[in-house]
Every structure is written in structure tokens, then in C-alpha cells.
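J.: sequence and predicted structure, then a few things I'm wondering about:
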Amino acid sequence: MNAIRMTSSVLAVAEALTGSDRPPIGPAYAVPGSERIRVVSAQGQPYDLMIAAPVGPPADAAAYPVLYLLDGNAVFGTAAEIVAMRSRKPESTGTVPAVVVAIGYPGDQPFDLERRAADYTPPVTATELPLRPDGSRWGKVGNADAFLGFLLDVVRPLVAGKFAVDPQRQALFGHSFGGLFALHALFTRPDAFSHIIAASPSIWWHRYVADDYAAAFAERVRTTGVDAKVLVTIGELEQRLTVAEASAAESATRAAWKRRNRMVDNARELSDWLAALPGRGPEVCFAMFAGEDHGSVVPAALSRAVGFALARRP
């Protein structure tokens, strides 16, 4: 009886402390050595840049590599801490100090679903697109070219004005739609980034490898070559149901969605296709993480991306 009364009292207090009645918990935590600045694109769209300074002196040529991250609100803290922790002792970890730049959106939510869907997707017509999981059509899409221009023409010079950066070591990480955008950057501006990390790329959204850009990219590899290094990652469970999904009411719909999207198959086929291109093609790595699904794989993909993009040179 006492336990019941105590539990009821605790629940009552918890309910009373929701919303504006919740007591303050102190200042928000900020990643040490970081800043957040607002930048507006030529199209009038505001972006928040989260920038973490290197934790040590540069390893090569008095200049730092730069790791650019999409979905910055969601991944900046994790990525910045991974880089800081591993680059403090590059002689033992193999990871060199670097500038971390996450491109996000105003606000505190991890994702801005509407804006990322627009910024990270290549130009297409609505009739070419699959429906959303709920059967509805997409909103604004196809802003990838403008967003890539913003990264290269606005964000990159801003970062170069703050730090001594190595223009030959500029890496781009994107997950899901961000991974699709990373591929778009590779295919349309293959000289823009030295390292491309496409984590769980949403190739299903627009049959990318079999589409317009692939042929032009293959021709460039054959004629002039592409020097970028490419890492494609995927979670083992991205094409089949997790235990939690299998027990959910909408499991059949979810299973059909995963089968249709072919996340694992697409990622592996993309890697094989890139590696097999005749000519001087990109150096390609593929990694699949056991036991991880589309969401849970992000920390593992970030960790692998840091080691891939910021490896100490011999």
C-alpha cells in the first residue's frame, strides 16, 4: 500500500513538472572549443553551422583536414567528440586533428525533415519518385545543386577564413538522404571533396546508379580519372525487420517498404559498380555493421568515417 501511494505521488509530481513548470536544469552543454553561427544562403535560407576547432597542431603541412557533416543538429556532438578523443594522440590512434563543420538548421530538433528532403535530393520530376511510407507524395525536393553550391561557395570559404585548412583533405559525410547527397556531390563535382562517406544512402529514392549522372561520371573516370576516396556504409538490419519492428502493428507494411528500398543490396551494388569502373576510378571501401538498423547505425558510421577521412599519412 505504501509503495502504491509513493508511486502515485511520484507520478503526480512528474505530471506537475511538465512543460513550463519544469525546473531549470542549468546551462545547456556545448562541445568544448566549438561555436554555432547563422549563415544565410543566396536563396535566403538560414543554416546553422556548428564548428569544432582542432584539439592539437596540424599533422601535415601546417594545415588541417576538414570533415563536413550533414544533418548537423543530430550528429555534431557525437562526431566532434570522436574526432577530439581520437586526434589527441594521432601517433597511437592514427587519426589526425581536424576541423569539424556540421551544417544544420535553426532550432534544437535533430532533423528538419522538410528542409533536408529539399536540400539533399537531386533534381527530379515528381512522377519519377516513389511515394512516402504513408502513401503520400513528397513536398519540395530537388535542391541538391543549390545546396552543394552553398557548401562550396559560402561555407568552405568561411571555414578557410577561420582556420589554416588543407584544400586537398576535405571530407563530406551524409547519412540516409544525406548519403544520397554525398553521392550527388561525387557524381556531379567529383573534384570537390577528397573523401566521400555515403552512410546508408537512400538510393531507393531515385534510382541513382542507373540514372543520368552515372553515365557522365563513368565517362569522367574513363577519360580523366577521379581521385576521391569513397566509403559506403550500411547497417545489417536495414533491409529486414528488427525485433521491435517485427512485433509492431504495421510490421507487414514496414517489411514491404524495406524490401522495396533494398538498402543493403543497393549499397553493396553501388560499391561494386564504383570499384569496377574502367579507368582511374575512386578508391572504394564498403562496410556493413552487424546488428544495426537505419537509425542505430549512425554512431558506428561516424566512427568509421573519422578513421577513413582523417587517417594519419605514413
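T.: Looks like it came in fine.
J.: okay, CA-based contacts and neighbour counts for the rest of this
T.: Noted.
J.: G174: neighbour count?
T.: Neighbourhood size, G174 [other C-alpha atoms under 10 Å]: 28.
J.: helix/strand/coil for A305?
T.: Using DSSP: H, G, I helix; E, B strand; the rest coil, the structure places A305 in helix.
J.: look up how far Y68 lies from it.
T.: According to C-alpha to C-alpha, to the nearest Å, A305 stands 11 Å off from Y68.
J.: overlap in contacts of the two?
T.: Counting by C-alpha atoms under 8 Å, 6 or more residues apart in numbering, the residues touching both A305 and Y68 are F173.
J.: give the next helix or strand downstream of the top strand by length along the chain.
T.: If you go by DSSP state E, the chain has its longest strand at strand 165-175. Using DSSP states H and E, the next helix or strand after strand 165-175 towards the C-terminus is helix 177-188.
J.: quick one: buried residues of that following helix?
T.: F177, G178, G179, L180, F181, A182, L183, H184, A185, L186, F187 (16 or more other C-alpha atoms under 10 Å).
J.: take this one as well and set it beside the first:
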Amino acid sequence: MSTTPVPVHASTVAGVPVEAVQRYVLDDTEVRTVHARNLGRDYQVFVSLPPDYAAHPDRTYPVMFVTDANYAFPLIRSIARRLGDHGDGTEDFILVGLSYAVGDTPVYSRRRDYTPTNHGPSGLTSDMPGRPVLHGEAEGYRAFIKDDVFPLIAANYHADMSRRIYVGHSYGGLLGYEMLLHDPSMFSHYILGSPSLQFDHGVEFARMHEALAARKDLPANVLVVLGAFETPGKDKADRRYNRETDMIGDNRRFVAELQAKHYPGLHASVITVPGEDHLTVFPVIITRGIQWALPGKRPAFTATGG
């Protein structure tokens, strides 16, 4: 990966001038500020284009959208280029990173935008002085993605918008369930890492029952990935196990209830990754997810329960 020099400022060491420091800039990337009309806020959107994008102006590419972009965007971009191998390993795609509201901290923005109700965990303090902790604006944020981000990508890039892939982890995984239940065709593939089904005492189960009461189909491909430590373990001395929350059990039950509906268009799997916990599993989620959703010419990864 090369760099694009961006001068910052000159400095001195022991009074001797030092060459101006340069920022490290990812090639073939852009940052756009997008106004969420229904929320009245601005968000940054990061875009990474495939290496051969400029050489193939008539080609369209599938588009992967990922939340928590400040962390996830450069990671996915790097993993994708490592796996892709010019299309032999995995298919090239446009990557769209959904960053946080301008002026908000990541914690404040994601708590509010990725959760379905305003009944968040008790005892939380705001990391933005003078502003209360907020939850429960997932529906508005879903509309922002669909009504403001999708048209931007469709109008400005060689995007195959019939092949939209969603990636979210933790609260981002919970947001993915929300979109799957209430607007499943927003994405063709959902890669959901460690969805936080414990939020608001498991309210997403009740929301699922309500949303699916009259639904005849749920057309989507869903891969849920968790670390094997995301459950209470028998070895209490191993701090990598969850203390109380059984995220593995919750997500297996959630997907099993979806599968029990026998929707013809739904294809869903849950896998666990040995040796990983809630914080370490994300890179594996990305590797498995890209191989699953965008296989290349070589044999692809297939999701099987674990």
C-alpha cells in the first residue's frame, strides 16, 4: 500500500530543522459529509474504491457498508486487498464506511444511532458534558442510510446497488437485525458480528415477533459470527468469558426463531470462532464475511454452525 504525501508542519530537534512530517493517506479513498435530513445531523461517509476501479469505467461493483467506520473501514480495506488477489480470492467491491455524527464522540453517536429503543443500560454516564445519554434512534439512522447514503453512492460511483452488503459489530450487529426485520431488502447480505441482543432486556425478540407476524418472506442472506468466549464459561478464572451475558445462546435462539418461519428467501447461519472474545473477534468476522458474501474464483468459505 502506498502513501499520498500530505505535509503537516516542520519541526526542530535540538534547534535543527527536520523535514516536514507527512500524514499517511489511504490511496483511492474519499471522505464525504452527508446531511441526514430526517435527523438534522451531518455524518462523515468514507469510500474506498477497488484497485482497478479507474481502469474499468464500464464495470460495476458490489458495495459493502460498514458501521463504526473509524475503526472498521481501514481494517476491512486492508483485509479485502489481502484476500482479493485480483479476484481469485474474493471479488472486488466498493467499501462505504458509516462514521459517526459530526461533533459527537463515537460512543455517544453509536449508542443513540444503533439501538432500537430509548431504554439503554442503567447507570451510564455521558462522555459529552451537558448532554444526556441517548439511545433508540436506529429507525431514523436506518432511514438516513437508505434515503441519503444510498443515493449518494448510486449517483457518484460505479456501484451495483442490487448487491449491497451490510457489516456491523456489537450494537452495529443489533442495528443489522433491525434492518433485516423491518426492511430486509435494504441489503442482499448481512454480516452481523456479536449482535447485542441483551440490549433493553432482549427487546429485539419482541420486536422480531411483531415485525414478522404477517410477513410471508424474509429475503436475505445472513451470517452471524461470534467469538467462542462470548458466553458464560465454566472456567470462572478465564476473564475472556462473558460474566453473565450469553451472547452465543441469544443469537442462536434468535436465528433459530427466524429459521422456524421457513421463509423461502432467508438463508441464515450462526458460527462461533474458537479463541476469540467480543473485542478480538472482529477481524475474523470480516475475513469470514468477505469470503462468504463475495467469493472469488477459488473455492469459497461456506458458513456452517459452530
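T.: That came through fine. Predicted, not measured: the structure shown is a model, and the values here were computed from it.
J.: where does the TM-score land?
T.: The TM-score (TM-score structural alignment, normalised by the length of the second structure) is 0.78; 271 aligned residues with a C-alpha RMSD of 3.2 Å.
J.: the longest strand of the first structure aligns to what range in the second structure?
T.: Counting by TM-score structural alignment, strand 165-175 of the first structure falls onto residues 159-169 of the second structure.
J.: mean per-residue distance, that stretch to the first structure?
T.: Taken over the aligned residues, the distance from stretch 159-169 of the second structure to the first structure averages 0.9 Å (mean C-alpha distance after the TM-score superposition for the first structure).
J.: residues in contact with that stretch?
T.: The contact list for stretch 159-169 of the second structure, computed with C-alpha under 8 Å, 6+ apart, reads 60-68, 94, 153-154, 173-176, 186-195, 282, 293.
J.: please repeat the previous calculation with a cut-off of 6 Å.
T.: The contact list for stretch 159-169 of the second structure (C-alpha atoms under 6 Å, 6 or more residues apart in numbering) reads 60-67, 187-194.
J.: so what corresponds to S78 of the second structure in the first structure?
T.: S78 of the second structure maps onto E81 in the first structure, with residues paired by TM-score structural alignment.
J.: now do P264 of the second structure
T.: Checking TM-score structural alignment: P264 of the second structure goes with R280.
J.: same check, this time on P106 of the second structure
T.: Here P106 of the second structure is matched to D112 in the first structure, going by TM-score structural alignment.
J.: settle this for me: the match of P264 of the second structure is touching G225, isn't it.
T.: Yes - R280 of the first structure lies in contact with G225 (C-alpha atoms under 6 Å); the separation is 4.5 Å.
J.: so what's in contact with those two at the same time?
T.: Counting by C-alpha under 6 Å, 6+ apart, R280 of the first structure and G225 have no common neighbour.
J.: which ones among the contacts of stretch 159-169 of the second structure lie within strands?
T.: Going by DSSP E, the strands hold Y61, P62, V63, M64, F65, V66, H189, Y190, I191, L192, G193 from the contacts of stretch 159-169 of the second structure.
J.: closest one of those to H158 of the second structure?
T.: Each of those was scored against H158 of the second structure by C-alpha to C-alpha, and Y61 proved nearest at 6.3 Å.
J.: with adjacent residues omitted, what lies nearest to the aligned partner of that closest one in the first structure?
T.: Residue pairing (TM-score structural alignment): Y61 of the second structure is matched to Y64 of the first structure. Nearest residue to Y64 of the first structure in three dimensions, chain neighbours excluded: V165, at 4.5 Å (C-alpha to C-alpha, 6 or more residues apart in numbering).
J.: please apply the same query to R142 of the second structure.
T.: Once flanking residues are discounted, R142 of the second structure sits nearest to M179: 6.9 Å by C-alpha to C-alpha, 6+ apart.
J.: alignment lookup: the one you found to the first structure.
T.: Aligned against the first structure by TM-score structural alignment, M179 of the second structure finds its counterpart in A185.
J.: A192 of the first structure versus that match, what's the distance?
T.: For A185 of the first structure relative to A192 of the first structure (C-alpha to C-alpha), the value is 8 Å.
J.: can you point out the helix or strand that includes P27 of the first structure?
T.: Using DSSP H and E, P27 of the first structure falls outside every helix and strand.
J.: roughly how far apart are it and A53 of the first structure?
T.: Counting by C-alpha to C-alpha - P27 of the first structure and A53 of the first structure are separated by 21 Å.
J.: who's more crowded, the two?
T.: The neighbour comparison of P27 of the first structure against A53 (other C-alpha under 10 Å) goes to A53, with 20 against 6.
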